[in-house]
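> The sequence and its predicted three-dimensional model are supplied below.
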Amino acid sequence: MSAVVTPDVTPEWHGDDVSIRDVLDALSQIRERFDRTEAGDDEHPHPRSCVMTLIGVVASASHEQLAVRTSRAISAQHPAQSIVIREDAPVRGGHLEAWIATEVQRPAEACATECEIITLHVRGAAADHLDALVDPLLVSGVPTYLWWMGTPPFDKRDLLEALRICDGLVVDSAQFERPYHTFRGLSALLNVAHHRLGLADLQWARLKPWRETIAQFFTPRDRRSFLGGIAEVGVDYEGDGRGNRIAAALITGWMATALGWNLKRAAAGPGGVVVAHYEAGGRSIEVAFRSVRKEHLAAGELSAVRIAGAARGTTFRLSVQHDPERMRSTPEPSYRSLHTTGGEDDAGIELAERRAEWHRDVLHENLDSLHHTATGDAPGESRPRASTVFRFDRRRQDSTTVLLTMIEVGEGAPLRHVQQLEGEDVPSLLLDLLSTGTHDEVYNRSLASAAELVEKF
């Protein structure tokens, strides 16, 4: 039996073995009570503010907790209504178990707003009666987004019926239980869903640093011609099996649609190696996919992207690596380091050296006062030691979340750039996708191209 989730906050209302009518009545009473309290005796009730309705469908206690926490994080920034539906829940009786929690936001220069989080536990699959469940609860005049955590049942017509009341569908293709088949079902929505429906994928949002880094290489005017000279692409990913190539297919589909590549053939070999051949303007582009073993990366996560070619007599090579390989470890120093590198790789060393340089600047700017505070001696009698960078093999958060970019153009010296990645928290990724209304034509084209490639794996 599934676990029962205890709400993080005390709900305004809880009903056991209730109907949607009971939930709607309780919701109306909560809104009326809030309006009267805020307006007081001398004012009319203020207009209710709501920018969207977010519906989260979950199948486990952990996903339910994540959906509720994400809804609360979004409500802290935007007045929104959230509905979390737990399917196949341990419901007593023949109806629903429901909770309504509220959070009041009081902006400095605006009226207070009440954000609602409605949690529904239902029997059976949510897709079987999703539209009947949520339609009476929706706020009219604002967009409705369906966030399906886990694996959506794209093979059920009931899901298509439910999507008619939604303006956008958000999924995470990295969490699909059967990623190969489910990803193909996701791409099929481009042809069968209503034209107003937007599609969004959290995995696509996680690929944003990769896409930006690759695009930035070709941004300078003198490198624009390189776009037409790409001859080979290599993509490394973690994990085995075709289901773990979804992110690799998406990044390849993005490049293919942007540059007008046409897929001709693809063949899978042993060890997770796949080679795809594209054509554009009479030339051939080879894309090689390779499975690598990096235990600290999630299955299907990108490890590296390499692009090489030549244009106008100049060769070029771009390499983007996520958490580059560590070198042989060295003994721990006998004294404590202020700026550990997290390994002997270039990325960790460069990040540590940046921090050490900043630390030295701060120390020198405040040399006299810091010395006097620490020792009690008169200012200027001695100087603090400069910060030191020690290199040793230890994984740290700041050096395992970096992209190391290596650039080679012609006979010039290689260029190196280290980018520290921001945390991939779900609320930030979700808000980034919702900010476009889930209508991203670049993603749609990349999804269609990736699905074509996946079918040939």
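Thanks, I have it. Numbering: from 1, shown residues only.
> can we go C-alpha only for contacts and neighbour counts from here?
Noted.
> ranges for the helices of the stretch 101-250 of the chain?
130-134, 157-163, 179-192, 202-206, 208-217, 246-259 (DSSP state H, counting those that start in this stretch).
> Could you report the neighbour count for residue 126?
22 (other Cα atoms under 10 Å).
> cool, residue 57 as well?
Summarising burial for residue 57: neighbours were counted as other Cα under 10 Å, giving 26.
> and it, that one's in a strand?
Yes: under DSSP: H, G, I helix; E, B strand; the rest coil, residue 57 sits within a strand.
> which residues touch it?
84, 85, 86, 87, 126, 146, 147, 148, 149 (Cα atoms under 8 Å, 6 or more residues apart in numbering).
> thought residue 52 was touching residue 74?
No: with contacts counted by Cα atoms under 8 Å, residue 52 stays clear of residue 74, the gap being 10.6 Å.
> between the two, what contacts are shared?
residue 80.
> Can you get me a residue count around residue 141?
Neighbour tally, residue 141, other Cα under 10 Å: 9.
> also this one, for the comparison:
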Amino acid sequence: MKIRMHDTATSQVAKRISAVREDSGVVALGRVLTLLIATDDAGIEQAVDAANAASLEHPCRVIVLALGDPEAPTRLDAEIRVGGDAGASEVVVLWCQGANARADESLVAALLLPDAPIVVWWPGTPPAVPSETPLGRLAHRRITDSSSCADAEKALWSLREGHRDGDTDMAWTRLTLWRIQVAGILDHLDLDRVRSVTVDGAPDSPSTMLLAAWLTRGLHLPVTITHSKAGHGIRAVRLRCPEGDVVLSRSQSQVARLYQHGRPVQRIALPRRTDQDCLAEELRRLDPDEVYGAVLAEGLPMADLAAVQASER
């Protein structure tokens, strides 16, 4: 069910949500958090689809701020979605113009679930310091997505400078399955025999850079990034050893292949992660992601990202 409200206020939206619950029997019991999404009009449906899917695991109230033209006349339109249009959540979409076209506490305070954690997600270009934004100051967890930026390396350095406990990034979350598989391979190798590492990925992929930084920090070995000519994201990790290279490679399929000297090729499930997968994973934890913070703080400066641009030229 969708209820559209024109030229309204958030206090009126909150009253309408309460009325809908009373009239239809929809209750807020079991809602475990408030998810705030700051986007634009074009990004609403994709963000809501991801939130609805994630809400099946984490019932929540989703508040989407579609920030419009700050120079336009001040106006607030809203849409309340419940039932089949909201997954296991309540969704409130706010179209904000004029003085309302800035995401701050006054805009959302009336809609926040009482005594529940708050998570903020910026699906588009992230703020320089997420924790210092009005929404970021409210949140227990702040999710950005550096893959939405035109310059992935610049975005990662910006996130590093502005990082605070509670910050995380979808580009890092997309690496979870890769890190699990690579860590499993390393557990069965004599690390003293590994001479160097190569990560192959798309030139605009911050996940490729974060994986290289994670490996550099963990192994204290030279890690080279090479750029794939086809596809997107990460394609392969190669560990160079005297007796033969160990390669975990994935093309366009959902299955990777593990090549090891003297052993049959192994097929390993390694699906590409959707925004729904990543968002659901991030909502499982509200504590600081210490590994991500360490990779930004220590691994990124150690990784030879300059070699990435040199290889492009």
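In hand now; what should we look at? Small disclaimer: the values here were computed from a predicted structure and weren't measured.
> rewinding a little: next, format the helices of the stretch 101-250 of the first structure as TSV and append mean neighbour count and distance to residue 371 of the first structure.
Converted to TSV, the helices of the stretch 101-250 of the first structure look like this (neighbours: other Cα atoms under 10 Å; distance: least, Cα to Cα, whole Å):
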stretch	mean neighbour count	distance to residue 371 of the first structure
helix 130-134	17	65
helix 157-163	17	66
helix 179-192	17	60
helix 202-206	18	45
helix 208-217	14	42
helix 246-259	21	52
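> give me every residue that touches the residue mapped onto residue 433 of the first structure from the second structure.
Using TM-score structural alignment, the partner of residue 433 of the first structure in the second structure is residue 282. For residue 282 of the second structure, the contacting residues are 143, 173, by Cα under 8 Å, 6+ apart.
> From residue 72 of the second structure, how far out is residue 282 of the second structure?
35 Å (Cα to Cα, to the nearest Å).
> next one: residue 260 of the second structure
Distance, residue 260 of the second structure to residue 72 of the second structure, by Cα to Cα: 61 Å.
> Looking at those two now, which is surrounded by more residues?
residue 260 (16 against 13).
> any idea what that one aligns with in the first structure?
Per TM-score structural alignment, residue 260 of the second structure is aligned with residue 407.
> Helix, strand, or coil at its match?
strand.
> which residues does it contact?
316, 317, 318, 319, 414, 415, 416.
> Among those residues, which one lies nearest to residue 249 of the first structure?
Nearest to residue 249 of the first structure among these, counting by Cα to Cα, is residue 319 at 17.6 Å.
> aligned partner of that closest one in the second structure?
Checking TM-score structural alignment: residue 319 of the first structure goes with residue 247.
> quick one: which helix or strand includes the nearest residue to that match once chain neighbours are set aside?
Computed as Cα to Cα, 6 or more residues apart in numbering, the closest residue to residue 247 of the second structure that is not its neighbour in sequence is residue 238, at 4.4 Å. For residue 238 of the second structure, the host element (DSSP states H and E) is strand 234-240.
> Pull up the aligned stretch in the first structure for that strand.
Under the criterion TM-score structural alignment, strand 234-240 of the second structure matches residues 302-308.
> For that stretch, what is the distance to the chain centroid?
Computed by Cα atoms, centre = their mean, to the nearest Å, the chain-centroid distance of stretch 302-308 of the first structure equals 20 Å.
> and it, which residues are buried?
Neighbour counts over stretch 302-308 of the first structure (16 or more other Cα atoms under 10 Å) mark 302, 303, 304, 305, 306, 307, 308 as buried.
> Can you report how many residues lie near the equivalent of residue 115 of the first structure over in the second structure?
Using TM-score structural alignment as the criterion, the counterpart of residue 115 of the first structure in the second structure is residue 89. Per other Cα under 10 Å, the neighbour tally for residue 89 of the second structure reads 29.
> what does residue 25 of the second structure give?
9.
> Now for it: which residues touch it?
Counting by Cα under 8 Å, 6+ apart, residue 25 of the second structure has no contacts.
> And residue 104 of the second structure, what's its match in the first structure?
In the first structure, residue 104 of the second structure lands on residue 130 (TM-score structural alignment).
> one step back: can you verify my assumption that the match of residue 115 of the first structure contacts residue 54?
No: if you go by Cα under 8 Å, residue 89 of the second structure and residue 54 don't touch, sitting 9.3 Å apart.
> Next one: residue 352 of the first structure from residue 65 of the first structure, what distance?
Applying Cα to Cα to residue 352 of the first structure and residue 65 of the first structure gives a distance of 36 Å.
> Neighbour count: those two, which is higher?
Neighbour tally, residue 352 of the first structure and residue 65, criterion other Cα under 10 Å: the higher count belongs to residue 352, 23 against 17.
> so what corresponds to that one in the second structure?
The alignment leaves residue 352 of the first structure without a partner in the second structure, by TM-score structural alignment.
> quick one: what helix or strand has residue 352 of the first structure in it?
helix 346-365.
> other SSEs contacting the helix or strand following that helix?
The helix or strand immediately downstream of helix 346-365 of the first structure is helix 367-375, counting by DSSP H and E. Contacts defined by 3 or more Cα pairs under 8 Å, 6 or more residues apart in numbering; DSSP states H and E place helix 367-375 of the first structure against no helix or strand at all.
> how far is the helix or strand just after helix 367-375 of the first structure from where the chain is centred?
Using DSSP H and E, the next helix or strand after helix 367-375 of the first structure towards the C-terminus is strand 389-390. Centre-to-centre, strand 389-390 of the first structure and its host chain are 33 Å apart (Cα atoms, centre = their mean).
> What of stretch 64-77 of the second structure?
Relative to its chain's centre, stretch 64-77 of the second structure lies at 25 Å (Cα atoms, centre = their mean).
> part of a strand, is residue 278 of the first structure?
Yes: counting by three-state DSSP, residue 278 of the first structure is part of a strand.
> Could you measure from it over to residue 91 of the first structure?
The spacing between residue 278 of the first structure and residue 91 of the first structure, counted by Cα to Cα, is 53 Å.
> next one: residue 223 of the first structure
For residue 223 of the first structure, the distance to residue 91 of the first structure - Cα to Cα - is 61 Å.
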